[in-house]
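K.L.:
Sequence plus predicted model, see below.
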Amino acid sequence: MSSDKFPIHTAIKEGNFNLAKQLISQQSPNKSTLVKDDDDRTPLHWAVSIDNAELVQFIVEHLPKGTDIDELVDGSGWTPLHINSSIGNIEILNILIHTDPQPDINLPTNQGTTALHLTVSKNHVRYASVLIDEMGANCRVKDKKGYTPLHRASSIGSIGILKLLINSPKGVNVNAKDNDGWTSLHHALAEGHGDAAVFLVNEGGADINAENNEGQTPIQVAVDEKVAKYFKEHTSI
């Protein structure tokens, strides 16, 4: 059973945090904190997953000296930092980012997604701000589908994150295309986020005539006429 093979992992997942700490303290840190379960996840992955900053700190302190967080990848190529970025816990981010060696904030998963992609997708505005403004996350990187963080922010209609990305220190290419030739403006209109689409044009300078691989402009992929009409009324199209 998994509880026999991976007692620390199981204790964490079941909320038995004192037991997990006891097991880690009793065993050699080299063995206990780096053991991977059937999903290739370490105890640190699970501590992050359950959003427990105090336990994360404890485990980090018991990692073998020089452990590289970037090398703790699960079956999907996710490090604890990737998991936390999806959750959006800034306290845990600060714990992980101050390990030595410092994790690569732009490290991609197997799908090419970075911490910024993941936190944008969950609309964690404050977390995204920390990644961009304090840690210099790359706002232009594309995942394996060709999506930039701006594509993802547009798809969920997050004006707050669109502002962060467009005003980021190194800027973004607002007209960058994904593998299907879609710009962020295509995604915003296709998902029905008229306000985000208007923002991309009026504040970001998005090209209303950009064509995807099918020769369609953003307005042509709008989810419905209501969104298309709103977009036309609030831009110079």
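P.N.:
Structure's in. What do you need?

K.L.:
Only C-alpha atoms from now on, for both contacts and neighbour counts.
P.N.:
OK.

K.L.:
roughly how far apart are the residue nearest the centre of the chain and Pro7?
P.N.:
For the chain, the residue nearest the mean C-alpha position is Leu118 (1.6 Å; C-alpha atoms, centre = their mean). Using C-alpha to C-alpha, to the nearest Å, one obtains 29 Å as the distance from Leu118 to Pro7.

K.L.:
try this one side by side with the last:
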Amino acid sequence: MIEVVKLLLEKGAQVDVLDNDGWTPLHVAARNDNDAIIRLLMEYWADPYITCDDNLTPLAYAVRHDQRLAVKALVECGADCNIGSPGEFTALSLAARHGYSGTLELLIELGANIELLDARGESPLITAANYGHLKTAEILLQKGAHVNWEDYDGWTPLAIAARRGYGELVRLLLERGADQSIKKKQGASCSFSVIHRAICVGHVDVVRQLSDATDGQKPPMDTLGRSPLCFAVSHGRHAVVKLLLERESYQASLQDIYGSTPLGIAIRIGYESVARLLFNATKPSLDAGDLLGKSLRWWLSTVATPSMQELFDNLEKGADDTGSESDGNDEGGGMRAHCDICLMRIMRDQPRYHCDACLEADFDACVRCIELGEVLR
């Protein structure tokens, strides 16, 4: 085959001729992992930066399909491994995306920049975290990749791995010094820590690892002063609530900027098994007031469901069956449309007050809270 290609080139065949799909001979050689033909074509000045209809250069195509002989030949013959396909991934980010650890190591040996960002502002390590490729991430960290690099949206590798529930990857990043106190910013007025992000999607094992790594430090708060436990309550994450109460029970008494405790939030939202857990952990006075001037007893009598009211009647009498704490039937899918002050759900046909300047233009307040005189603090 190579003799035929060489003969055609010697007779004047156009080295960068395109087929109907925009493929050059160099693309075809890369697809077939034919390093000998790649080297021959490059001797005749084949252009390694022409993109096919899929917007891939020959090098990008070779990386995408884990063709290591082609990758090595292209780079050794002059293709710059730090130039990606226009508007797309770099060669190293492509390898990280697909988890091709061997190709990734080869590219690094050939001079690929481990911190070079792709068109979306992602470093190769962030890309590896996005797709959960543990071995790829480990190689990048061994080669010196910045463990706390943030993409254009403020996501770190640890925040991404935690959100997606990649427990082994979270463990690796923490071992390599990832800082979980770095917050992903939501506009100018709200930010969430790594553990808040993991709680949002209910990754209990990841929350456990992150909690272990804090070593008794004060828990991170979001902009509204809500602790990880408070966040778990508001999202109906029964298993996470139970975990945090076992490890950091003091969080149950922490108030947000409106004076609400996790128990008050559970009562208002209607999460009975979570409320039972919190009550039994703290034994609070139901007459203690929040910054809205209302007590837990007032919220129970005003907005709580009949079954929640019955639960607390029994709890105060000591007659509730605490064995049902483990039922976990409050496990939710996250917050729906809600008031950002009291966290109660706002139905589609209910009036609300909306602020375009707060919480990335996503702050809503129910009529009750506004009438009680509350605003975003």
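P.N.:
Looks like it came in fine. Note that the coordinates shown come from a computational prediction; the quantities given were computed from them, not determined experimentally.

K.L.:
Got a TM-score for the two of them?
P.N.:
Here the TM-score for the pair of chains, by TM-score structural alignment, normalised by the length of structure 1, is 0.76; 209 aligned residues with a C-alpha RMSD of 2.6 Å.

K.L.:
Go ahead and name everything in contact with stretch 142-154 of structure 2.
P.N.:
Identification of contacts with stretch 142-154 of structure 2 by C-alpha atoms under 8 Å, 6 or more residues apart in numbering yields 114-115, 120-123, 125-126, 141, 156-158, 173, 176-179, 183-185.

K.L.:
Go through these and flag which are in strands.
P.N.:
Within the contacts of stretch 142-154 of structure 2, residues falling in strands by DSSP state E are Lys184, Lys185.

K.L.:
which of the contacts of stretch 142-154 of structure 2 are buried?
P.N.:
114-115, 121-123, 125-126, 141, 156-158, 173, 178-179, 183-185 (16 or more other C-alpha atoms under 10 Å).

K.L.:
just checking, the residue nearest to the centre of structure 1 touches Asn84?
P.N.:
No - if you go by C-alpha atoms under 8 Å, Leu118 of structure 1 and Asn84 don't touch, sitting 9.1 Å apart.

K.L.:
Aligned against structure 2, show me the partner of Val172 of structure 1.
P.N.:
Counting by TM-score structural alignment, Val172 of structure 1 lines up with Ala145 in structure 2.

K.L.:
That match and Gly99 of structure 2, how far apart?
P.N.:
On the measure of C-alpha to C-alpha, Ala145 of structure 2 and Gly99 of structure 2 end up 16 Å apart.

K.L.:
check contacts around Pro43 of structure 1.
P.N.:
Ile8, His9, Ile12, Thr33, Leu34, Val35, Lys36, Ile59.

K.L.:
looking at structure 2, which of those still make contact?
P.N.:
Of the contacts of Pro43 of structure 1, the ones still in contact in structure 2 (both residues aligned by TM-score structural alignment, their matches' C-alpha atoms under 8 Å) are Thr33, Leu34, Val35, Lys36.

K.L.:
Most neighbours among these, which one?
P.N.:
Using other C-alpha atoms under 10 Å as the neighbour criterion, Thr33 leads the kept ones among the contacts of Pro43 of structure 1 with 23 neighbours.

K.L.:
Reduced to three states, what does the counterpart of that residue in structure 2 come out as?
P.N.:
Applying TM-score structural alignment, one finds that Thr33 of structure 1 aligns to Val15 in structure 2. At Val15 of structure 2 the chain is in coil, as set by DSSP: H, G, I helix; E, B strand; the rest coil.

K.L.:
my guess is Val207 of structure 2 meets Ala198, correct?
P.N.:
Yes - look at Val207 of structure 2 against Ala198 with C-alpha under 8 Å: they come within range, at 6.2 Å.

K.L.:
quick one: the residue of structure 1 most remote from its centre and Ala11 of structure 1, what's the gap?
P.N.:
Distance from the centre of structure 1 peaks at Gln26, with 34.5 Å (C-alpha atoms, centre = their mean). Relative to Ala11 of structure 1, Gln26 of structure 1 is positioned 14 Å away (C-alpha to C-alpha).

K.L.:
isn't the match of Thr33 of structure 1 right up against Pro48?
P.N.:
No - with contact defined as C-alpha under 8 Å, Val15 of structure 2 does not reach Pro48; the gap is 11.0 Å.

K.L.:
For Gln27 of structure 1, the count of nearby residues, please.
P.N.:
Neighbour count of Gln27 of structure 1, defined by other C-alpha under 10 Å: 11.

K.L.:
quick one: it and Leu34 of structure 1, what's the gap?
P.N.:
According to C-alpha to C-alpha, Gln27 of structure 1 stands 11 Å off from Leu34 of structure 1.

K.L.:
got it, and Ser3 of structure 1?
P.N.:
16 Å.

K.L.:
Ser158 of structure 1 against Ala197, yeah?
P.N.:
No - look at Ser158 of structure 1 against Ala197 with C-alpha under 8 Å: they stay out of range, at 10.4 Å.

K.L.:
Which one's more surrounded, these two?
P.N.:
Ala197 (35 against 22).

K.L.:
How is that one assigned, secondary-structure-wise?
P.N.:
helix.

K.L.:
which position in structure 2 aligns with it?
P.N.:
With TM-score structural alignment as the criterion, Ala197 of structure 1 matches Val170.

K.L.:
ok, now Gly146 of structure 1?
P.N.:
Match for Gly146 of structure 1 (TM-score structural alignment): Gly121.
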